[in-house]
Structures are given as structure tokens and as C-alpha cells.
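Enquirer: after the sequence you'll find the predicted model.
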Amino acid sequence: MRRHRHAKIVATVGPASSTPDQLRALFLAGVDTFRLNFSHGVQADHAKVHAAIRDLEKEVGRPIGILQDLQGPKIRIGTLQGGRLDLQAGETVRFVLEGADGDKQAIPLHHPEIFDAVVPGQELLIDDGRVRVRVTGPERTSITAEVITGGPISNRKGVNLPGTLLDLSPLTEKDRADLAFGLDLGVDWVALSFVQKPSDVIEARGIIGDRAGIMSKIEKPQALDRIDDIIRLSDAVMVARGDLGVEIPHEDVPARQKELIRACRLAVKPVVVATQMLDSMVNAPAPTRAEASDVATAIYDGADAVMLSAESATGRYPVEAVAMMDRIIRSVEGHKLYHSIIAASEPGEEETPPHAVATATADLAEAVRAAAIVAYTASGTTAARVARKRPAAAILALTPNVATSRRLSLLWGAHSVLTEDVDSYEEMTTKARHHAQDEGFAKPNDIIVVTAGIPFHSAGNTNNIRLMQI
């Protein structure tokens, strides 16, 4: 089974999509990686979904990626009187660290790091910015603020502080318990929420090691200030436009998205574009034209994957949303201008021998109109280096590592096949021919380009190209 597209689809699992039959339908519609959102649900439910995905993987004979998305240090107000308060523009409200009554003069905000960081004039955004207040009197255990944009607030609504670096660990106690649980299950990727600085990734790496890939979610302006270091330390990046779009102006998000995709391509790290991509399909069987254009833009920009959130987790049309995203991707990649646009946005070359070999592999495949590029890859690095060039030919990634094969389900253009390791050059060419035909990429007389690292069994050493005719 192969996808007739290069970009991948990530879908969030929730009440609308958690049964084995629903998961199978989503996979057949086009899902490559399933996201388990640990901001919702309980561990036992996530374990059932994980087991169902692994059973599905055996049934279809294709590696399927599983992404564990940790809740992270989300800042929220506490419990309010009657569960809700209506704030009016111009009135004064007060947030308190302890002893809250839940009224307008004692709104609970049990996050001491906020009280340590805020200054007069600082804005607090509540409920994704729907309500805005400006700090007038910060104290050690209370904050007085003027309501700038009024509206209703209710229990546990999120609070954002644009432009403020908070002294927060990226992993809460809940995150650490969820992370241990997810690693024991065997998730392929761990998404870190609200990354602010490189040390956040380093802290997570100390716990995760190489048991899963680390995906840093870029949703804080502070992360943009140190983005090159964060990308370098991460295994993948998510452009999480929800919270990012709250903390920076809406009009700045598209440009930041393009910058992040380009930076990740340069660093050879998969990049996922997420949030509200087909949001109207939560309740409608078709997206708006603007949403279709949004998905298309991410594909034209060269994103490795696009992600569905509520559309597949709680929406009424989860399978239709995946199928729509699949059709949009295939339409864009089949457009006559796609490859010229992708080529025009290609970042500068990495001046290292392995990158040069991978680039030459892609260029050679283009020159001879190869049916496929076969990349032998132990860690996934060789396939990622080739994918960085965004070649027209499909990338058949052969790996002996099941963990690598699953992580490659997130990489642009990669069709991963689990195979035994090779010990000789002759065995490499024989297996390349076999898998290229067996997986439906090549037929007799077709040309394929094979790249690998020699000596074999050494990761990251891309140094050999072979041109072959079937």
C-alpha cells in the first residue's frame, strides 16, 4: 500500500475516531501518523488507541507513526463563582495567587511565575485572546488589571502573556507521568508544548534519550528568538499556530510559518503545520475555500506534514476531513507549477559530504527521470537528506529498524519499508531492485537511483550513489 503524494497527514485521535474501525477508516483515507493528545482523556484510553493502531499496522503491513502530544505548562485561571464571569471593558479586576473567591476581585490564578514576571502595562490574554486585560498594579500575591476587551470567561480558561519569558519547566508533573507512560507504550514521537528556549528541549532529551523523536511545538514568541538552536536540538518541529497566533499578531503568522518551514528544511528536520487547517469540517462536510488554500499553501511551502486537530478528534466528519486533506495535497503536488515553486524556496546547501551526496542523488534522479530513489537508512538521516531536496521521484526508504520505519511516516516523500540489513554491495543492489518492484514504484526497464552509506551498519554516513535499471 502506497500513498500517491509526498506530504504526510497527521490526525488527532479523540471521541470521534478512537475505535479500531474508525482508526482503520482514517488510515485508509490517508492518515500517516496518529496524534494522541494528552491534554484530554486518560492514560488507559490512550493505551487502548495505541494498541489498536499497532494491530492496524500489522493488518495493513505498513508502518504507522504515533505522536504523543504532552499538555505542557498551560496557564489557566481557576474556578469561578457560578462557573463564569462577564468582564466589561474599562472595569478593574483582580487576580490572586491564593485564597480566591472566584469573583471579579479574586480571580484565581495559581501560577506564581506570572506574579514574578508581570510589570505594569503587560497584557494578559484570556481564552485565546477573546478577553484582554492590562496590568496596572502587580504585587507579590495579587495583580490588579484594567479590562481592555471585555467578554465572558469561564472555569479553567487559558491565559497567555505575549512577549514574557516565564520561569517554567517544559514538563509538568502530569507531563512527566504521561511521558513515562508513553515511552513504556512505545510512542514514536513526543511533542513538547510551549517550548520557550533550547534548554527546554535539552531537559526533555535527558528523559527521552533516543526512545522517541522530540517534536518541539513552536507556539511562544520566545521560541522564535532562539529558533535555530531549538530546531538543531529537536528531531522535528510543529508550527502550532493556535497559541502562536494568540501571542503574535495574526498577520505575522503566515510569514513565521514560511520562515519555520524553510529553517527546518535547511536543518533536515521534519516540520508539521497545525491548527484549524480544515476547522469548518468539525461541523460541515466540506471546508471553506480559504481553508483549502491554507492547506495548499503549507504544501507549496514544502511542509513535511499537515495536521488535523478537532476535525478528526471530535468533529462530525473525521474521515471526510482526512480524505479532503489528501485530495488537496495530491492536487497541489500534481499542479504544473508545484515543483518550480518548491525549487524556488529551496534553502541553501549544507556544505558537508553526506548532504552533497544526498543532493546529487536527488539531482541525478531528476536528470534521468528515475522511477524512484532507494535510500538505505538506519536512523532515517539518509532519507531525510534526500527529502530535503524535495525530488519529484518517490523516496523508498529501506531500514532494518522498526522505530525508524515508523518515524519516517512523518517525513516528506518517504515510503518506508522494514527490511533486513544488508552486508554487501551486491545484496544492496538486489534488495533495491526487489523492493522497488514489490512496492509498486518501478517496473522492468525503469531506472532507479540507490544511495547508502558504506561501510554498512553505520548511521548517518551517506557516501554512495548507484544508478540501476530494473
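Expert: Arrived safely, thanks for sending.

Enquirer: please make it C-alpha for all contacts and neighbour counts, starting now.
Expert: OK.

Enquirer: name the SS class of the closest residue to residue 364 other than its chain neighbours, please.
Expert: Excluding its sequence neighbours, the residue lying closest to residue 364 (CA to CA, 6 or more residues apart in numbering) is residue 449, at 7.6 Å. Here residue 449 is recorded as strand under DSSP: H, G, I helix; E, B strand; the rest coil.

Enquirer: contacts only, for residue 449.
Expert: 361, 364, 365, 370, 372, 373, 374, 465, 466, 467, 468 (CA atoms under 8 Å, 6 or more residues apart in numbering).

Enquirer: surely the fourth one forms part of a helix?
Expert: In this case it means residue 370. No - the assignment for residue 370 by three-state DSSP gives coil, which leaves it out of any helix.

Enquirer: count of neighbours near it?
Expert: Residues lying near residue 370 (other CA atoms under 10 Å) number 22.

Enquirer: that one is in contact with residue 450, isn't it?
Expert: No - contact criterion CA atoms under 8 Å: residue 370 and residue 450 do not qualify, at 10.2 Å.

Enquirer: what about the strands in the stretch 151-300 of the chain?
Expert: 151-154, 159-160, 189-192, 213-218, 236-240, 271-274 (DSSP state E, counting those that start in this stretch).

Enquirer: and of those, who's closest to residue 96?
Expert: strand 159-160 (13.9 Å; CA to CA).

Enquirer: use this one as the comparison:
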Amino acid sequence: MEKKAKILATLGPSIYSESKLNKLVELGVDAFRINFSHDTSGIKKIISKIRKIEKRKGKKISLIADLQGIKLRIGKVKNGNQKIKYNQKFILDNQVKTGNDFRVSFPYSKILKKLRKGNKILIDDGKFLFSVIGKSKNSVIIKCKSHNCILRSNKGIHIPNLNMSFNNLTAKDKKDIKTATKLGCNWIALSFLQNEKLILEARKLIKKDIGIISKIENKSALKNIDKIIKATDAIMVARGDLAIDIGHSEVPKVQLSLIKKCSENSKSVIVATQMLESMIENNTATRAEINDIATAIFQGADTVMLSAEAAVGKFPLQAVSTMSKTIISTEKYKRDHIEDFKNSIITNKDPVKSILLSVKDIAYNPDVKAIIVFSNSGKSAKLVSSMRPAAKIVTISPNINVSRQVSLLWGVQSINSRDAKGWKDMMSISKEIIKKLKFIKNNDFVVITAGLPFGKAGMTNMVRLYKVGS
């Protein structure tokens, strides 16, 4: 049984070799994430390796450019890390100098001015707690309230209940969008957005064949979630920073709520952060981690993500294998409960959604082995995927970037092919592809859906039931 949910792995030193990348794809990785918060100077060579593997395997691979956004970070620390004792006083200032055992750079003057005595400061994804005990014009004095605290260079800072508006792309983000486009990335992931404005700004800077993923990681985004979902192509439940902002115990219900909302609106969902955290150091997962992956699949996530487990972990191959096996095991049970997705989709009298729901109904016949979706822009592919049909989904697009983009979607096998010139040509292309699909035999049925007129990205308005060999 092939898995339907997809695996997204973060690129890093642990998997940069071509042999490792090749093995990861064999084990079930469908997409790679480039973290633009870190050094990406050599990433072009890595992408070249991935595209070679893609061609060799005949499997489209999606690339996600994850922008840094407005995440607050400390500067560099001497030797990369600095031990801070419990109750030790420490300084955050706006000097652009390497930190030491009594200070570190925090280059955000407006925020330094806003901080007050008693404010809590969380550093390194909430691992270490500090409290503000004093301040001057360009610095604040903080006291360490954690044991075994080690500050590392460029780690993120979170300040609970700090209300500041961040509604624009940073200069770095704009530069990274240009770089991501040149590198051939298929998705742009927006970090720390608070509302839909950042999405609309990014949309003006990217090509139509690049999708936008909105990372949900703060209270403001949750307050504006309906508008964000409407404006974006996909959502990432970024549970690390989200947990710091809303509290760890609130994350499970928010994860379920976001997946449900996205299902209703036919938008893809990625669940991320610490899914197999223990496998950074260990070659086996905990039972709780296995359950976490299964829960995301049961809830309806399209994609589950590996971060440090793949990028810098000691056992990236084992981590991907564990994730893939868990997905397959869970989907064996879940396929009997997948009809729930059809019932949750909001059509709002949308004729295209209604057409594709009828496609899903036809495809529930056990003799129907596949749905072939001609999709120039990827929109139809996204809609069919969101409806979770029982039959396999094969998408066809003349645009290689669209083919790569939709390969991240649940259940989609993406094929790049010439565009159909007309009805007969559409059937000719379909028959060519069916011959290559080993799971389809003579007398099996295939549902073919497309938009007329051919050659234009528009609405899906045609459905044909084809008996193979007839």
C-alpha cells in the first residue's frame, strides 16, 4: 500500500549527500524545505542533486522556501554558545557585537523601548526563561530563571503579551523570495504572519505557479484565521512557536480546529514541529511520537514535517522510515472513515466544487481505479485532493512548476505532460499515461476531468468515465 499523506523533510547537513537524498525519496519523502533563517549559500548545489533524483525516479519533488519573517533573534555568541547560571544577570542591547558571558545583541530598538520591568522573555523556542529587572536607553537587564541555560547564536526570542504590529515583508524576506524563485522553489512559506496582508503582499512578488503556505504560530493569526485561509493556498500548523504563544496545552485543539477549517475550505494542511524530536539523537521513536503522527493523519493532515530530525539529526533515514510506516499503518484504518471529508466541504453554491464532488462519488465504485485531473494552474488538483477520493489521483499539467507544487498534496501522483489541444488529444494523452500506470488494467474504469476550453487555466467543467481498452 502506498501512502497518501506526504512527508516534508527539512534540508540540512545530515542529508546533503546525494546518496542520502536519494534514499530519503525512496523511503517516502515527497518534498524538501529550505529554511531561509539559516545559511543557504550552498543550497543551489543541493537542489541540483534533488532535481537529478527527481528525473531518475520519475517522481515530482516539491521545494518549499521557508522565509524567516519577523522572528526576533539574539545575535552571535562567542564560540557559538554561552552558559548562563541560574539567577545570573545578563544584558540584551542593540550593539552589533558578538556576545559574551554578560551581554548579547538584540537589534530591535523599538522592542527594547517597549520592554518593562517584570516582562518575561523566552529564548530558544521557550527552553530558557528570563525576567526583565531593569533597563536603560538602548538595553535591558534580565535575570536567568532557568537551570542549565546555554545561549546559542541567533536563537529566537519570544516575549509573551508583547503587542506589536508586523504586517509587512522584511527586506530579507523580499530578497529571499527572489532567490527562491531563481532556485525553482514551488512554495513560499510565510513566517509569523498576523493576518492576510502579508499573503497579499507576497502574492504580488511571486509567479502564479508558486503556492503560498501560511505558518500559523501566534494568537493574532488565530484571530484572523478565516481571512488567512481564504487568501492562502495552504496552512502550516507550526506548533513550536504557536505553543510558546498560546500555551502547550492549547495546541492539540487548535491543530484539530485548523485542519477542520482547511478541510471545509479545500485548503491543504501541514503539521510541523517535534514530530520525531527524540530521533535527533536516538534511532527509534517514542510511542508518544508515533501517536502524534497518527493523530495528524487521523485528523486529516495532507503533510507531516520533519525539521531538525532530518536537517541535523543523527538518524534521518530511520526518522523518515518511521514516519512513512506510521502513515501507511494509520491510513489502512482511516480509509473506511474518509467519507467524512466530503460531508465537511463547504461548496457555497460553487459549481466547480459540486462537479468535483460528483467525480468523487463516481470514483467510490471499486471498478474505478483512478481520477485523472488535467490541471493547468493546480486549482483542480487541490480541490480533488481535498475531497479525499478512494481512487488514486493522477494530475496532469503542462507546467513543470505546477506539477512539482501539487506533488505535496494528499494522494496526488503528479505528471508533467504536454497540454491537450482538444477532446481527442485529451483522450490520447490519458491513454498514454494509463499505459504507464501499472495499477490500471484493461476493463478498469478511470474518471477523467478537465476544463474547457483547453489551454487555459479556468474552471473544471467536464467529466468523462472511460473504460480502459474500450
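Expert: Structure's in. What do you need? Values in this document were obtained by computation on a predicted structure and should not be read as measured data.

Enquirer: now distance to residue 454 of the first structure and secondary structure too, for the contacts of residue 449 of the first structure, in CSV please.
Expert: Shown next, in CSV, are those (distance: CA to CA, whole Å; DSSP: H, G, I helix; E, B strand; the rest coil):
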residue, distance to residue 454 of the first structure, secondary structure
361, 15, helix
364, 19, helix
365, 20, helix
370, 22, coil
372, 20, strand
373, 17, strand
374, 15, strand
465, 10, strand
466, 12, strand
467, 16, strand
468, 17, strand
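
Enquirer: which among those residues gets closest to residue 327 of the first structure?
Expert: Distances from residue 327 of the first structure to these, taken by CA to CA, are shortest for residue 372, at 22.2 Å.

Enquirer: so who does the aligned residue in the second structure for the closest one touch?
Expert: Under the alignment (TM-score structural alignment), residue 372 of the first structure maps onto residue 370 of the second structure. Residue 370 of the second structure makes contact with 363, 391, 392, 393, 394, 440, 445, 446, 447, according to CA under 8 Å, 6+ apart.

Enquirer: can you tell me the closest non-neighbouring residue to the third one?
Expert: Pointing back at residue 392 of the second structure there. Once flanking residues are discounted, residue 392 of the second structure sits nearest to residue 370: 4.6 Å by CA to CA, 6+ apart.

Enquirer: before we move on, what about the first one?
Expert: Nearest residue to residue 363 of the second structure, sequence neighbours excluded (CA to CA, 6+ apart): residue 391, at 5.8 Å.

Enquirer: count the neighbours of that neighbour for me.
Expert: For residue 391 of the second structure, using other CA under 10 Å, the count is 21.

Enquirer: identify the residues contacting the counterpart of it in the first structure.
Expert: Aligned counterpart of residue 391 of the second structure in the first structure: residue 393 (TM-score structural alignment). Counting by CA under 8 Å, 6+ apart, residue 393 of the first structure touches 365, 366, 369, 370, 371, 372, 373.

Enquirer: likewise residue 370 of the first structure?
Expert: Applying CA under 8 Å, 6+ apart to residue 370 of the first structure gives the contacts 393, 446, 447, 448, 449.

Enquirer: same question for residue 443 of the first structure.
Expert: Here residue 443 of the first structure is in contact with 437, 470 (CA under 8 Å, 6+ apart).

Enquirer: in which helix or strand would I find it?
Expert: Per DSSP states H and E: residue 443 of the first structure is located in neither a helix nor a strand.

Enquirer: that one -> the second structure?
Expert: Using TM-score structural alignment, residue 443 of the first structure lines up with residue 441 in the second structure.

Enquirer: how near is its match to residue 369 of the second structure?
Expert: Per CA to CA, to the nearest Å, residue 441 of the second structure is found 9 Å from residue 369 of the second structure.

Enquirer: point to the residue nearest the middle of the second structure.
Expert: residue 270 (4.6 Å; CA atoms, centre = their mean).

Enquirer: over in the first structure, tell me which residue corresponds to that residue.
Expert: By TM-score structural alignment, residue 270 of the second structure lines up with residue 272.

Enquirer: so its match sits against residue 302, correct?
Expert: No - in this structure, residue 272 of the first structure is not within contact of residue 302 by CA under 8 Å, at 10.1 Å.

Enquirer: so what secondary structure elements neighbour the host helix or strand of residue 436 of the first structure?
Expert: Assessed by DSSP H and E, residue 436 of the first structure sits inside helix 425-438. Packing partners of helix 425-438 of the first structure (3 or more CA pairs under 8 Å, 6 or more residues apart in numbering; DSSP states H and E): strand 372-376, strand 447-452.

Enquirer: apply 10 Å and report the result again.
Expert: Applying 3 or more CA pairs under 10 Å, 6 or more residues apart in numbering; DSSP states H and E, we find helix 425-438 of the first structure packed against strand 372-376, strand 394-399, strand 447-452, strand 464-469.

Enquirer: just name the most buried of these.
Expert: Neighbour counts (mean count of other CA atoms under 10 Å) averaged over each of those peak at strand 372-376, with a mean of 29.
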